[in-house]
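K.L.:
any chance you could fold what I've pasted below:
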Amino acid sequence: MREVVMNKKTNLLQLEEHFYQLADVKEPNVFHNLFPYDEIPKIAFNDRIVPHNMPENIWITDTTFRDGQQSRAPYTTEQIVTIYDYLHRLGGPKGLIRQSEFFLYSKKDRDAVYKCLERGYKFPEVTSWIRASKQDFQLVKDIGLRETGILVSCSDYHIFYKMKMTRREVMNLYLSVIRECLETGISPRCHLEDITRSDIYGFVIPFCVELMKLMDEYKIPIKIRACDTMGYGVNFPGAVIPRSVPGIIYGLTTHAGVPSELIEWHGHNDFYKAVNNSTTAWLYGASGVNCSLFGIGERTGNTPLEAMVFEYAQLKGTLDGMDTTVITELAEYFEKELGYVQPSRTPFVGSNFNVTRAGIHADGLLKNEEIYNIFDTGKFLNRPPLVSVSNTSGLAGIALWINSYYHLPKDKSVDKNSELVKKVKVWVDKQYEDGRVTVLTDKELVEEIEKCCKELNVTIGA
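P.N.:
Coordinates of the predicted model:
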């Protein structure tokens, strides 16, 4: 008979949850009804709604040097240490960028780990990602790391087609590997690869129940990283598992008994949902979301770390000490040191993210920048709103460009009625009447403005 127990979070009586056992199927369940390979994947609904369950404490973890490094040229040791310093500053005094994971296989990677450890930062904690072998466990122990990630693929695509095993064989293999890790005193972080195509109640939940038993036995934390490897997760209420992010997190917390502080969400952006799914994981009970800087990662990339900084602030109503100006410094570092130029319309870091070309928008910005700027980007990102001058900028756009470029205070600023602005606009209009199709460069504008100032006998800012 199922026991009636008190839920300490809701303070309501509830029936003890059903115990889910491994479904050791003979044929793989690859959900071809949802993922027909010769059609677009389907999002189905059963309208089973689970409650919001956001933990009191949520945080970000970083995979820039692991998943992020799998999709680009390897970072040098010096570059890794520099970026790690930036992450420490960005996370602020509360360490909201909680961890950063590293490969350990090359001398370069190990040198970077040692140098980052020498920094002595509490956060981000240096963790590793290894193959499931005794030799690799020993390597983690020798370096002195407390925690390591281990790949435990969980969909039948991987279990049957890649590993050529049954669910029971794979579960027994994983549990033996995790036990070996625990025997060395290392805390395992289990990367449940391809969770959004897995049998949640036939494999994932029973496996995580066994992991929680091992945690009780060894008194060493075991983390669960829910990996949306192919970006199939959706955040829609009532969507069916395994695509439902709320359903997956609910299953882990409620049916598998995994504490929120031991759950991370690792998303990919194949269907443009990485940020929304990561936020959803927070809302439904995961404390951690795993990200990479600028979303650099496999295929379409991971959840962008900088995006989750601002998601955190919107959910919590505070940045809790995170220094968002570091995001701009990081973008500049990536461009100058690594030659990585952000796509121009990328939120928060692209060259045009807060630049307007439309004259009507520029007129609004000139009157009050709150009208067309998402927040005080000058304060939070050291990037005040700008305009690009073209045939659509109008008098207001030119005035705003001059004020921004020359950093003119309000009492020295020009407006669209300024003779200087009107004269420059005549020149701008002539450029496009003569067939120009590109935006005017800063150099061209400065030269023309200086010429007009001489003709009008005026000085900017005087």
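K.L.:
drop to CA atoms for contacts and neighbour counts, all remaining ones
P.N.:
OK.
K.L.:
what are the boundaries of the strands in the stretch 301-450 of the chain?
P.N.:
Taking DSSP state E, counting those that start in this stretch as the criterion, the stretch 301-450 of the chain contains strands spanning 355-356, 386-387.
K.L.:
and the longest helix for the chain?
P.N.:
Scanning the chain for the helix with the most residues, using DSSP state H, yields helix 167-183.
K.L.:
helices along the stretch 1-150 of the chain, start to end?
P.N.:
In chain order, the stretch 1-150 of the chain shows helices spanning 77-91, 107-118, 134-143, with DSSP state H, counting those that start in this stretch as the criterion.
K.L.:
returning to what we had before: can the strands of the stretch 301-450 of the chain go into a markdown table with extra columns for mean neighbour count and distance to S404?
P.N.:
Rendered in a markdown table, the data for those read as follows (neighbours: other Cα atoms under 10 Å; distance: least, Cα to Cα, whole Å):
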| stretch | mean neighbour count | distance to S404 |
| --- | --- | --- |
| strand 355-356 | 20 | 11 |
| strand 386-387 | 24 | 6 |
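K.L.:
right, and the ones you listed - which one's nearest T253?
P.N.:
Set against T253 and scored by Cα to Cα, the strands of the stretch 301-450 of the chain come closest in strand 355-356, at 43.3 Å.
K.L.:
returning to what we had before: tell me the most buried of the helices of the stretch 1-150 of the chain?
P.N.:
When you average the neighbours per residue for each of the helices of the stretch 1-150 of the chain (mean count of other Cα atoms under 10 Å), helix 77-91 leads with a mean of 20.
K.L.:
run the chain-centre distance for that helix.
P.N.:
The gap between the average C-alpha position of helix 77-91 and the chain average comes to 16 Å, counting by Cα atoms, centre = their mean, to the nearest Å.
K.L.:
which strands and helices sit next to it?
P.N.:
Helices and strands touching helix 77-91, by 3 or more Cα pairs under 8 Å, 6 or more residues apart in numbering; DSSP states H and E, are strand 97-102, helix 107-118, helix 325-338.
K.L.:
alongside the first, I'd like the structure of this one:
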Amino acid sequence: MKYFVSPYNDSVDLKFPKDITIYDTTMRDGEQTPGVCLRPSEKLQIARKLDELGIHQIEAGFPIVSEEEQRAVKGIVDEDLDAQIICLSRTKKEDIDVALDCDVDGIITFMATSDLHLKHKFNMTREEVLNMCMGAVEYAKDHGVFVAFSAEDATRTDLNVLKDTYKRAEEYGVDRIHIADTVGALSPQGAEYLVREIRKEIKTGIAMHCHNDFGLAVANTISGFLGGANAASTTVNGIGERAGNTSLEELVMSLRIIYGLDLGFNIKHFYELSRLVEKLTGVSVPDNKAIVGRNVFRHESGIHVDAVIEEPLTYEPFLPELIGHHRKIVLGKHSGCRAVKAKLDACGIEVTNDELCKIVDQVKKSREKGKYINDELFNEIVRSVRSMADL
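P.N.:
Presented below is the predicted three-dimensional model:
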């Protein structure tokens, strides 16, 4: 048994779309994390690892930004990966032309639709904005590529306006519409309602693009699926502007283990992918980050350790090996005899019961003095206890 979750999950009748597409935007929206700048060679490393994972689509960048960005996107395209390579463009012919020059498989074009954005960003009427959007969709479709239209700040846009916008995009031949929860202002219940309402009007694909300002990006994405969406954008480690985006590893693992929906990814690559993105972006993964955080499979509490040594699933929802992670028993203030004995056994050290109790006592006291119990200090404690026993 590799995982064990609540039996109550099966008591709820949930219907997900048959085919779900995950497109990863680590190298576009993720790179918009303040301070992050990925070179073409670094983007290529991430793209290769995403492809090993089995990601469906890779949003490789925003080509109009710079010549180096264009080289990065073209380099990923030339790698001939299994994943479709898509990119972002504004609703401008010059943006689309640059994207097409990179030979991408598809384009996501976008425009804000909320009154708030229209008032403060554009000196245009809503009809003028709509015409510009549809012109971009039509121009890109004429070149035979996959085209998605994203309504920026969709979740703060009047519903009738949003429905009309997406219906018109569908009429112009768009392959997928994107619901952008630009500032993470949606609730899971609101996400399901919104998608159901839009699904009444259109038949084309619907993607969730959620931000994590309130920590609800993954939940909103899943609720969107339950409402009828069949695609979602993600980033590795959930990086992105402000609080980040929907976390790729959290979404995939939640769907697989909690909801029983296997998207077919090679999940053994998750931990390695997480560390690669952490290294290349310089954005540290919090120790308590779900799925890939360093503490997810680390145990210190004596009660927990005793149980984990006997059966890991007592305090782990799934085995770390599933995602290429690893378990670690940490010694500290809360450690008991069994944890210390396990450490001694791993080091090939035999002690008496009396020595074991003294070592446990010294471990606790050392940690309470602010010392981290690394291998060096642990060996020092063992030597000290043994030398005292020899006197």
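K.L.:
returning to that earlier point: what's the angle between the longest helix of structure 1 and helix 134-143?
P.N.:
30 degrees (axes from the mean of the first three to the mean of the last three Cα atoms, to 10 degrees).
K.L.:
equivalent range in structure 2 for helix 167-183 of structure 1?
P.N.:
Counting by TM-score structural alignment, helix 167-183 of structure 1 pairs with residues 126-142 of structure 2.
K.L.:
then stretch 342-356 of structure 1?
P.N.:
The alignment of stretch 342-356 of structure 1 onto structure 2 (TM-score structural alignment) spans residues 285-299.
K.L.:
which positions in that stretch come out as buried?
P.N.:
Along stretch 285-299 of structure 2, these residues count as buried under the neighbour rule (16 or more other Cα atoms under 10 Å): 285, 290-299.
K.L.:
which residues sit against it?
P.N.:
When contacts are defined by Cα atoms under 8 Å, 6 or more residues apart in numbering, stretch 285-299 of structure 2 is touched by residues 237, 249-250, 253, 270-271, 274, 278, 305, 316, 320, 325-330.
K.L.:
name the nearest residue to the equivalent of I86 of structure 2 over in structure 1, ignoring sequence neighbours.
P.N.:
Under the alignment (TM-score structural alignment), I86 of structure 2 pairs with T127 in structure 1. When the adjacent residues along the chain are set aside, T127 of structure 1 lies closest to E101, with 4.6 Å between them (Cα to Cα, 6 or more residues apart in numbering).
K.L.:
residues near the one you found, how many?
P.N.:
By the measure other Cα atoms under 10 Å, the count of residues near E101 of structure 1 is 23.
K.L.:
F214 of structure 2 too?
P.N.:
Applying the criterion other Cα under 10 Å, we find 12 residues in the vicinity of F214 of structure 2.
K.L.:
what's the closest non-adjacent residue to it?
P.N.:
The shortest distance from F214 of structure 2 to any residue that is not its chain neighbour, by Cα to Cα, 6+ apart, is 6.3 Å, and that residue is G184.
K.L.:
the one you found reaches D213, doesn't it?
P.N.:
Yes. Using Cα atoms under 8 Å as the test, G184 of structure 2 is close enough to D213 to be in contact (5.0 Å).
K.L.:
A180 of structure 2 belongs to a helix, doesn't it?
P.N.:
No. For A180 of structure 2, which was evaluated using DSSP: H, G, I helix; E, B strand; the rest coil, the result is strand, with no helix membership.
K.L.:
so what does it match up with in structure 1?
P.N.:
In structure 1, the position corresponding to A180 of structure 2 is occupied by C227, as judged by TM-score structural alignment.
K.L.:
list the contacts for that match?
P.N.:
Contact analysis of C227 of structure 1 by Cα under 8 Å, 6+ apart lists 191-196, 265-267.
K.L.:
how close does it get to F334 of structure 1?
P.N.:
Note on C227 of structure 1: its distance to F334 of structure 1, by Cα to Cα, to the nearest Å, is 26 Å.
K.L.:
in TSV: the buried residues of stretch 285-299 of structure 2, plus distance to Y193 of structure 2.
P.N.:
As requested, the buried residues of stretch 285-299 of structure 2 are exported to TSV (distance: Cα to Cα, whole Å):
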residue	distance to Y193 of structure 2
V285	33
A290	27
I291	28
V292	31
G293	32
R294	36
N295	36
V296	33
F297	36
R298	39
H299	40
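K.L.:
excluding its backbone neighbours, what's nearest the residue most central in space within structure 2?
P.N.:
Ranked by distance to the mean C-alpha position of structure 2 (Cα atoms, centre = their mean), the top residue is S247 at 1.9 Å. Spatially, and ignoring its direct neighbours in sequence, S247 of structure 2 is nearest to G238 (3.8 Å; Cα to Cα, 6+ apart).
K.L.:
show me what that neighbour lines up with in structure 1.
P.N.:
With the correspondence set by TM-score structural alignment, G238 of structure 2 lines up against G295 in structure 1.
K.L.:
surely its match touches T303?
P.N.:
Yes. Under the criterion of Cα under 8 Å, G295 of structure 1 lies in contact with T303, with a separation of 5.2 Å.
K.L.:
who's more crowded, those two?
P.N.:
Counting neighbours by other Cα under 10 Å for G295 of structure 1 and for T303 shows that T303 has the greater number, 31 against 24.
K.L.:
ok, N57 of structure 1 - contacts?
P.N.:
If you count contacts by Cα under 8 Å, 6+ apart, N57 of structure 1 has them with S287.
K.L.:
aligned partner of it in structure 2?
P.N.:
That one, N57 of structure 1, aligns with D19 by TM-score structural alignment.
K.L.:
measure its match to N245 of structure 2 for me?
P.N.:
Relative to N245 of structure 2, D19 of structure 2 is positioned 22 Å away (criterion: Cα to Cα).
K.L.:
same thing with A60 of structure 2?
P.N.:
From A60 of structure 2 across to N245 of structure 2, the span is 16 Å (Cα to Cα).
K.L.:
pretty sure I46 of structure 2 sits against L276.
P.N.:
Yes. Using Cα under 8 Å, I46 of structure 2 and L276 qualify as a contacting pair, with a distance of 7.3 Å.
K.L.:
returning to that earlier point: want to throw the helices and strands packed on helix 77-91 of structure 1 into TSV with distance to L139 of structure 1?
P.N.:
Listed next are these as TSV, based on distance: least, Cα to Cα, whole Å:
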stretch	distance to L139 of structure 1
strand 97-102	13
helix 107-118	10
helix 325-338	30
